[in-house]
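Colleague: Structure for this input, please:
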Amino acid sequence: MRFCELRQKEVINVRDCQRLGFVADIEFDPACGKICQLIIPGPGKLCGLFGRESECVIGWNCVRQIGTDIILVDVDGEMAQRRCGEGICKNG
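Modeller: As a prediction, this is how the structure comes out:
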């Protein structure tokens, strides 16, 4: 699967069925080449013109399934609105 294919998939939390958004970026380990985290932008400040307030950073181990048009993740709903750089997955 290519990154451009991941960007077309909506991320949905299986705990509360909340739509988290679409994948904007990924973080990977350059030593082994594995994906570490999915990065999903938060809502825009003013009609999306002045940047984003926050973004969701979801650990790859939180991904439960990748379908044809969605990615299912298992994350704590309250933590899904964390700021940039803070992982939100509680699963080891």
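Colleague: can we go C-alpha only for contacts and neighbour counts from here?
Modeller: Noted.
Colleague: Sort out which residues of the top strand by length along the chain are buried, please.
Modeller: For the chain, the longest strand by residue count, based on DSSP state E, is strand 35-41. For strand 35-41, the neighbour count (16 or more other CA atoms under 10 Å) marks 37-41 as buried.
Colleague: right, and the helix or strand after it?
Modeller: Proceeding N to C from strand 35-41, the next assigned helix or strand is strand 55-59, under DSSP states H and E.
Colleague: Can you point out the buried residues in that following strand?
Modeller: 55-59.
Colleague: thinking again about what came up before, can you list contacts of the longest strand of the chain?
Modeller: By CA atoms under 8 Å, 6 or more residues apart in numbering, the residues outside strand 35-41 that reach it are 20-29, 52, 54-61.
Colleague: Before we compare anything, build this one as well:
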Amino acid sequence: MVKISDFQIKDVVNVFDGKRLGNIGDIDINLNTGKIDAVVIGGSGKVLGLFGRDEQIVIPWKDIIKIGEDVILVRFRDAGNGNYLETEVK
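Modeller: Down below sits the predicted model:
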């Protein structure tokens, strides 16, 4: 069994560029199935938090590659003009 607080202390790292995206601030749970649909990484504060926050990053559960002791590896691609996820082509 894993607690939500265990997820929140892990760093989320993008496997495309190795950058740290942040920490999980929230999770999206499907109430019908009881399964996690996505994790939400909170936006970082701007100028001491006075001028708002960056957009949140929502990563579908299927794009989480590995959950380790200290880090969560995810597939995430930043398009420059907006964030999008790159999914595997099958």
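Colleague: about what we covered before: could you dump the buried residues of strand 55-59 of structure 1 to JSON lines with distance to Cys89 of structure 1?
Modeller: Below are the buried residues of strand 55-59 of structure 1 laid out as JSON lines (distance: CA to CA, whole Å):
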{"residue": "Glu55", "distance to Cys89 of structure 1": "14"}
{"residue": "Cys56", "distance to Cys89 of structure 1": "10"}
{"residue": "Val57", "distance to Cys89 of structure 1": "8"}
{"residue": "Ile58", "distance to Cys89 of structure 1": "6"}
{"residue": "Gly59", "distance to Cys89 of structure 1": "6"}
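Colleague: quick one: Val13 of structure 2 and Ile59 touch, right?
Modeller: No. Contact status for Val13 of structure 2 versus Ile59: not in contact, 11.6 Å apart, counting by CA atoms under 8 Å.
Colleague: Common neighbours of these two, please.
Modeller: Common neighbours of Val13 of structure 2 and Ile59 (criterion: CA under 8 Å, 6+ apart): Val74.
Colleague: Contacts only, for the nearest residue to Lys34 of structure 1 once chain neighbours are set aside.
Modeller: Sequence neighbours aside, Phe28 is the residue nearest to Lys34 of structure 1 in space, at 5.5 Å (criterion: CA to CA, 6 or more residues apart in numbering). Shown in contact with Phe28 of structure 1 (CA under 8 Å, 6+ apart): 34-37.
Colleague: List the members of those residues that persist in structure 2.
Modeller: On the basis of both residues aligned by TM-score structural alignment, their matches' CA atoms under 8 Å, what survives of the contacts of Phe28 of structure 1 in structure 2 is 34-37.
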